[in-house]
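1. Any chance you can model this:
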Amino acid sequence: MVIGIRYSIPNVVGRGVTIIKASTRIFQRNFSSEKTYVFQQKISDHIKIELDQIPIIRPPKKLKESKKLGGKSQVQAELEQRPEKVPVRPKKSRARKKATDQTSDITNSNSNIVEPYIDETQYEGEVYSDIGGKTSQNSLTDFYQGIKDITDHYANKGPDYVVLMQVGSFYELYFDQATKFSSMLGLTLTKKKLRTQDVAFSGFPDYRLDKYLQTIFSSGLKAVICDQKHDSVKNIIERPVDRLVTPGTVIDDGLRDFHCNNFILSMTLPEDPFKKDFTSLKIGLCWADVALGRFFVLESTLNDLMANITRINPSEILINDSVDIDSLISGRWFPELGDLRKYYITTYSAPANKKKLPDFVDRFTDNKKLVNSILESWTVKEVSAASMLLHYLDECLPTYKFNFDLPKRSLPDTIMQIDPRAAQDLELTETIRGGFKIGALANIIDRTLTDPGSRLLSTWLLAPSTDVKDIAKRQSYISVFLKDEMFVEDTISILKRTSDINRTIRRVDNGRAELSEYLELANTIFLVDELRDMTVKSSNSTLRKLVLPLFNEFVEAKILLKLAKRINRTINPKTMISKPDNYKLDTDITRRNWSVQPTATPRLQQMRADYDNLLESYDTLSTELKAQCESYGYNAAVRLIRELRTGEFVVELKSSNKSLERMIKDAKFEYKEKTKTSVKIVNPEWKTLGNQMLKLEQAITLEEMVILEDLKSSLLRSNLELSKVSPVIETLDTSISFTSLARDKNLVCPIVDKSTHFEIEEGRHLVVEEGLKGNIALIENFTANPCFLDAGESWVITGPNMGGKSTFLRQNALIAILAQIGSFVPAKSARIGVIDKIFTRVGSSDNIYRHQSTFMVEMNETAIILRDSTRRSLAIVDELGRGTSTAEGIAVAFASLSHLIKRNNSKVLFATHYGSELEKLILNDPELTGKVKFYHTSLSKIRAGNLPIDEKIVFNHHLTEGVSYHSHALEVAELAGFPNDALNVAKDSFKKLVK
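-> Predicted structure coming up:
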């Protein structure tokens, strides 16, 4: 049975109510008939505790849960027999010393403040229990039975649920959960001995929750969080399921990176899709970022599904449980879906009492009529996907207040399609080897200063625009900013001080925001207004005409500046530096720092003035007492405290001077407690002052709570207006990021139009170029190369391995992507007709999981390109046909190139070692003559006169028209350090084969 103090909330001001912030720790002792445990309980924000009179509880030395006295437990009967008033002086408790020793390892050793400690052996009060009374010999107590019921429930749902039960300041696993997952989490498995059985048990401190959740996610599991709650009506502790945490439902700041979106995606497939004709199959998609309030829907074709999933880049994918997931991701039905294996997948079945989509209208911030009109415009597939996602979020986050922005339908026709293979081959967000961010394109081009700006840039990179006007507008910002460095520098200075408003408003709605975040929100509003004012005053008319429209919706939301001013009038700015003083038991009673400005309301202003008068009285008494101590020849630190165990106000004198006793005796003070370094005394005048200060502080605290709650309501009512702030920040941030990139990397503004031209003069690969600059061992610059293509044309690139063929292919695809996200590009000049899709077939390996050889993987990828490529598409194909015999490989390569040019009419960059063979086949095909051009790189050795210098091989990466008839494999093998014996055998074999 757990014994503790019941925390209650009085209905009137001034009845001893105070607030203990989250940093305050209260310790409780768990009494059982067999063993004593100590645990630490973290008090959540704004718990109200009645402190007028904290009585003493003295439980019996050995509690017997099953023993009854007149229908009541032994503890309850003993408590009822005691008088209401208790002695002021507490008895020393050996149990307290033991408990303090046990908890010393989890208190903050770096803090100079002694954390308050509640020892229930020294208190009387109402008793609450989370174990229960009488139990049968073969049953568990209510506490353990409740835990078992929850763990059994989720065990029946699947093997991938980890139930974390909060007990005090620890999260614990019990029964089979502890046995199964303790090793994976790196926890010590132990047992709790009960009368009837041993219970497997392991746990960790609550402040390390984020660390263990990451481990759970990385193992493909889900976490069920059961937080401890005290029901003041029933007077019991309950541990209901607070949230089910998966990668897509994360609301804890420590578990996600706000530089990028954290989308959870739902998609609804037919109950038995494997019997459907996939060529016409439509799939509903819905995705949302819970912590940022973003919500989207889309109806996708099966052919475009993986490209859409790639650009969304979800942390979790939700699929209806009627689908056989193993068959789906095997790729046997539709090969592209094999890439789903890279994602965290959850299967879900909506509840029997399923809601209709309009029932979720309150989940969105806009007016109901507008939201309903949008929902009615969705297709059946989109509605199905949205309904599944919203039901799932309701189940996972039952206590979380969703606050989604106006739902939007994504328009696939306005974005470039980049499938998973292309995103991987081009290393847009992470490298192929190792999955590192350093070395990826995103790492090179992202110079944003804010989280909203970084998220927007990440979105653009995976979904480049195909809207020529939109691209031109983004380019215009860069062009103007390059000519006005002063404006850019001032804007950068302002952007650095802004906060993530979308994130803050969701934290406010769920009671998770600190008061400092309110001030940061107000400050961001003022900073955006400062940006607008700076733009208005700019002497650059072109800049004013371009940038001012960004602020139109911000200006129309006139309530924003009023709201920001109200926040500053209400909240004490000192909270940005240090948190307000908290009333702590057994510490200094005085409070000199508050959450709310004294002028927030007339009532608060009067109470604060009265409290200041009491502080003056306190300072006067302290001065007099110090003077009295000095008259006896020593200095002493003086403070008024309220004792933890008795609730009594006492004066603490810090001094080890022996003459202290004589002064106390002469002054006729009453001794309370004495240690080697301090003494506590009782004085009526000080006691009266302490009671007055405490009651007034409690009244002020309640008044502050009313003020802050009203401010919170005003913020939430202005949610729609607040959503107008972030677009200004993110647009300016990404534009300035592109400006900085263009200036430092010598980029040019490309012409992006509706033609089918692809004309690049002296193009470069940004990432490789950056790598060469950072490698002091290489004394070479990047070799720029041109590329001129139109619809139905191809360049076939030949040359030695390591000659730069693959780099050339990738660099042109990256130039196209950079151009269509609105950035300048690494080239001397560029003209690009809008590209609708980019395909890559670059390198392959066996897929053992799907029982596919290297050649089969090649064929699957090539089939997708041949099926989906259009006259506006760019396909880059590297060494197709190498996974089979030479003759068959040549045949496949030629057939693929011919199909892409004749049937798809696409732009194709084709690298191969079958140059001479393909040249013969192409020259014999009149339809291909003139549409295919051959270029090659070469290899040479550095020489001084007739003498070789260390036999050094140099690759000439400059493209020259014609075919390379040698791949120089033996030279590359020599360069790689091939053993001489093996190299000689290779040379002899080659001579025999070419005869």
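
2. From here on, just use CA atoms for contacts and neighbour counts.
-> Noted.

3. so residue 196, which of the three states?
-> coil (DSSP: H, G, I helix; E, B strand; the rest coil).

4. quick one, what contacts it?
-> Neighbouring residues of residue 196 by CA atoms under 8 Å, 6 or more residues apart in numbering: 137, 138, 139, 140.

5. Most neighbours among those, which one is it?
-> residue 140 (18 neighbours; other CA atoms under 10 Å).

6. hang on, the earlier thing: from the contacts of residue 196, pick the one nearest residue 151.
-> residue 140 (14.3 Å; CA to CA).

7. Please give the structure of this sequence too, so both can be compared:
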Amino acid sequence: MSTQARSLSPARPEPDGVPQAKSAQDGRVTPMMAQYIEIKAANPDSLLFYRMGDFYELFFEDAEIASQALGIVLTKRGKHQGQDIPMCGVPVERADDYLQRLIGLGHRVAVCEQTEDPAEAKKRGAKSVVRRDVVRLVTPGTITEDRLLDPGRANLFLAVARRRVSDSEWRYGLAAVDISTGRFTLGETDAAGLPAEIARFDPREILVPDSIHDDPELAAFWRETGAAITPLPREGLDPASAERRLKEFFGVATLDAFGTFDRAEIAAAGCALFYIEKTQIGSRPVLYPPSREEAGATLAIDAATRANLELTRTLSGERAGSLLAAIDCTVTPAGARLLGERLAGPLTDPDRIRDRQDSVAALCEDGALRDRLRRILKRSPDFARALSRLGLGRGGPRDLACLRDGLLAARDLGLELAIAPNLSRELAEAARTLQALDTSVADRLAALLADELPLQKRDGGFVRAGYDAGLDELRELQQDSRRFIAALQARYANETGCRTLRVKHNHMIGYFVEVPQNVGEDLLREPWKDVFVHRQTMAGAMRFSTVELGELESKIASAADRALKIELGLFEAMAQDLVAMSSDIAAAAQAMAVVDVTAALAELAMRLDWTRPAVDRSLSFRIAGGRHPVVEAALKREGQPFIANDADLSGKDAGHILLITGPNMGGKSTYLRQNALIVVLAQMGSFVPAKEARIGVVDRLFSRVGAADDLARGRSTFMVEMVETAAILNQATARSLLILDEIGRGTATFDGLSIAWAAVEHLHEVNRCRALFATHFHELTALAERLPRVSNATLKVTEWQGEVVFLHEVVPGAADRSYGLQVARLAGLPVAVVERAKTILSELERSDRENPKRVFVDDLPLFAVAARPEPAQTAAPDPLRQALESLDPDQMTPREALEALYRLKAQL
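-> This is a model prediction of the structure:
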């Protein structure tokens, strides 16, 4: 049996005195099981964690699902309608670990607690069941527990609503909420931009009204998002109801103070609040007034491009190896989340970008200030999330300590910035926010909290000695009692001969004696059965009470209860004071995150010799000495240099297209990706890995690099390639940047080449955007002769003593071969296969030279292929073949064979 979870023994009595669940022959159920069935019926889409003593129990199908998902023992408890009741359970003290695993697997959990004391239940009758009710629903987008959250990633849920603007067009409202920090963001987009916006937010859960969820045109999209999809009923989600819900939640008569919102945005916001009310069940999270993101304010990057560029996660789903991992030098969880947010949504306003760059530049120039700020920030815990838990009533003493340390760090950071010269506008605003924060509550927290803090407030002992005189007196009484408990434990251990006997306490059964099960069996018999009264049988242990222990408990209980009541009162008063300051504290937390990100990017720039890019509203794109930040870091760890390369796609009225040819493994994909990553870094406000960079703001970034089968949707690799290419050609504007690799290579040569050719023409004439187009169709290089904004570049390669050497250097011109056989040999193909391929290639090239067939498109030579030989009309006899056929080697002597060989040679 697992040591982390267990199932109750069918013979064990209930903590609340209810006998085990079983059904009579007429189908009746016990009161406890009737209560469970009623609560489960109200939460059919969630696993029900049903509190029974020190465990959360699961029954029926829930137990079977949890047992398999968590790897815990599945047992049974009585019968229901003639069938055994499957059951398993997890300890309350370890519930967070199991919740994390269940949520990670996509399950929802309803947490059902006992809402009254068992003693109160007994007053209603000996068989009365303790009242229980669901106190919260735990879903992927609504978790707040520190151990369940990724400290460096926002835990968003996203609500979606829509309004019709024409017979064929919808506008979608989005509400992104992170209840672990209070973030509440609204936005709007059209149907084409919806996938990119959802990819930018990267929510853990998406709330979709039935009308949208059931739309057949969107059904496949919801299946493929990767987030948990939660359908919601349509009732009460209309804009009017949503606006009323918003006003009531924030206590305002009008939403005008928050901004001007579209009807779809208001509907989405109302949907988000409805879900919060449904999942938090009476608890009110600390949410800040909604802020609106203007459409087009961030660089649009669709999900496929994000995956190809590996911005925040690699293609395998790992953070390590992503761009975010390569640039993350932040020292606080809030800073790490803000860095990820900025990387996911680079700006499109050059003025805002320059504000961020000014901040990075200021801390690049003042290294001493940067170091001092980072030392202070390292002391700051994740106090924004701690404040959220306090607001929801789930906080503990350690959350108070988190607020204490965070506020003290905020004070020190504000003082440091106050005396710093030449601050940028962004840093100066952060300084003002921090200096305006009333941090006197941090001093009160420091005086209140003890040095060693329990995890749960119900455990007590978190108030510092000397803070409250009445509490100190009660603690002295408890200390005397504890000494008596220790003496009693020693006496019982000596009398029974059990050295592992322990006197323990829990909130359900009070004080008890716990011994191993084999010793417990002896205590059930003479001479001990009149001294030790059996209470519980556990897995491997038994619990007993004694008359002495009961008398002692009654003496201790009064002092302990009064002491805990004082501590809880002090806790609640402090928590209320902090929640009342939530707006100021949240603003300070955000200001500290901004300082952290700025200092981290400055540290990165100085450490790696990155430069400040010029970002404007032109169509420029000039990169001198550009480098791939992730590949460069990997090579540096191996002691190898990275070959920097230039790129110029600048244009006045339209962008330039660079056709890139070159050998396999020459570095084309790296070159494509590095230029896209430089754009992302530049527009998020970072310095970039280049000697010099000038970038006209990019509105949309598209990537089609590599593809794979989508078997679930019945799509081949080529179909996936064409779908992505179609999206690019239909959406790219003159301000967009495209990186395209191997368009058309997934089908027959003529088909693929014609598609690639037409795509380049369309990009040049219709989209008029900046593009890097890598290809192995060398024939495409002829387009540079007829399209004025198309030019060629290639990756240099050389051969040394029969070996191919990739130089990874991009130069003007076109490649004439791909070195595929050399790469095949490096990949480990059998030597015989490589040699045979060489022979075939040589024959094909010779045939092409001897019998070329020219193909023209619009009078432009496209490519040459070997002409098929015409069938021979009258084939003349071959004398050499006739001579060979006349020989019989088995009948020839060695001398005759040698003479025959000379005769054959003479006929050549």
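
8. Got a TM-score for the two of them?
-> Here the TM-score for the pair of chains, by TM-score structural alignment, normalised by the length of the second structure, is 0.78; 786 aligned residues with a CA RMSD of 4.0 Å.

9. Between the contacts of residue 196 of the first structure, which sits nearest residue 291 of the first structure?
-> Nearest to residue 291 of the first structure out of the contacts of residue 196 of the first structure is residue 140 (CA to CA; 39.3 Å).

10. Could you check which residue of the second structure pairs with that closest one?
-> Residue 140 of the first structure maps onto residue 29 in the second structure, with residues paired by TM-score structural alignment.

11. what's stretch 888-904 of the first structure aligned against in the second structure?
-> Stretch 888-904 of the first structure maps onto residues 751-767 of the second structure, going by TM-score structural alignment.

12. Distance from the chain centre to the matching stretch, please.
-> In terms of CA atoms, centre = their mean, to the nearest Å, the centre of stretch 751-767 of the second structure is found 36 Å from the chain centre.

13. Give me the buried positions along that stretch.
-> Neighbour-count burial for stretch 751-767 of the second structure flags 752, 753, 755, 756, 757, 759, 760, 761, 763, 764, 767 (criterion: 16 or more other CA atoms under 10 Å).

14. Including distance to residue 246 of the second structure, could those go into TSV?
-> As requested, these are arranged in TSV below (distance: CA to CA, whole Å):
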residue	distance to residue 246 of the second structure
752	54
753	56
755	51
756	51
757	53
759	48
760	50
761	51
763	46
764	48
767	42
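
15. all helices for the stretch 551-700 of the first structure, in order.
-> 552-556, 559-570, 602-631, 660-667, 684-717 (DSSP state H, counting those that start in this stretch).

16. closest to residue 191 of the first structure out of the ones you listed?
-> helix 684-717 (43.8 Å).

17. still on that earlier bit, close enough to count as contact, the match of residue 140 of the first structure and residue 35?
-> No. Between residue 29 of the second structure and residue 35 there is no contact under CA atoms under 8 Å: 9.7 Å.

18. Nearest to residue 555 of the first structure among the contacts of residue 196 of the first structure?
-> Nearest to residue 555 of the first structure among those, with distances taken as CA to CA, is residue 140, at 63.4 Å.

19. give the contact list for that closest one.
-> Taking CA under 8 Å, 6+ apart, one finds residue 196 in contact with residue 140 of the first structure.

20. State the helix or strand in which it lies.
-> Using DSSP states H and E, residue 140 of the first structure sits within no helix or strand.

21. tally of neighbours for the aligned residue in the first structure for residue 302 of the second structure?
-> Taking TM-score structural alignment, residue 302 of the second structure has residue 419 as its aligned residue in the first structure. Applying other CA under 10 Å, we find 23 residues neighbouring residue 419 of the first structure.

22. Now residue 961 of the first structure: closest residue in space that isn't a chain neighbour?
-> Distances taken as CA to CA, 6 or more residues apart in numbering put residue 935 closest to residue 961 of the first structure, at 4.3 Å, once the chain neighbours are dropped.

23. Can you tell me the element the aligned partner of the one you found in the second structure falls in?
-> Counting by TM-score structural alignment, residue 935 of the first structure lines up with residue 793 in the second structure. Per DSSP H and E, residue 793 of the second structure falls inside strand 790-800.

24. now do residue 838 of the first structure
-> strand 837-842.

25. Tell me which residues are up against that strand.
-> Against strand 837-842 of the first structure from outside (CA under 8 Å, 6+ apart): 416-419, 421-422, 425, 806, 813, 858, 861-862, 865, 869-870, 872-880.

26. again, 7 Å this time
-> Contact with strand 837-842 of the first structure is made by 416-418, 421-422, 425, 861-862, 865, 873-878, as judged by CA atoms under 7 Å, 6 or more residues apart in numbering.

27. Among those residues, find me the one that's closest to residue 313 of the first structure.
-> residue 418 (11.6 Å).

28. and of the helices of the stretch 551-700 of the first structure, who's closest to residue 396 of the first structure?
-> Checked against CA to CA, the stretch from the helices of the stretch 551-700 of the first structure lying closest is helix 684-717, at 23.2 Å.

29. And that closest one, what's buried?
-> 686-687, 689-691, 693-705, 707-708, 711-712, 715-716.

30. Stretch 262-272 of the first structure now?
-> Within stretch 262-272 of the first structure, the residues scored as buried using 16+ other CA under 10 Å are 262, 263, 264, 265, 266, 267, 268, 269.

31. now what about it, what contacts it?
-> Contacts of stretch 262-272 of the first structure (CA under 7 Å, 6+ apart): 248, 283-289, 314-320, 322-323, 384-385, 388-389.

32. Please repeat the previous calculation with a cut-off of 8 Å.
-> Residues contacting stretch 262-272 of the first structure (CA under 8 Å, 6+ apart): 247-249, 256, 283-290, 312-320, 322-323, 381, 384-386, 388-389.

33. of those residues, buried ones?
-> 247-249, 256, 283-290, 312-320, 323, 381, 384-386, 388-389.

34. Ignoring the adjacent residues along the chain, who's closest to residue 379 of the first structure?
-> Closest to residue 379 of the first structure by CA to CA, 6+ apart is residue 299, at 7.5 Å.

35. That neighbour in helix, strand or coil?
-> Residue 299 of the first structure ends up strand, using three-state DSSP.

36. What lines up with it in the second structure?
-> So, by TM-score structural alignment, residue 299 of the first structure is matched to residue 188.
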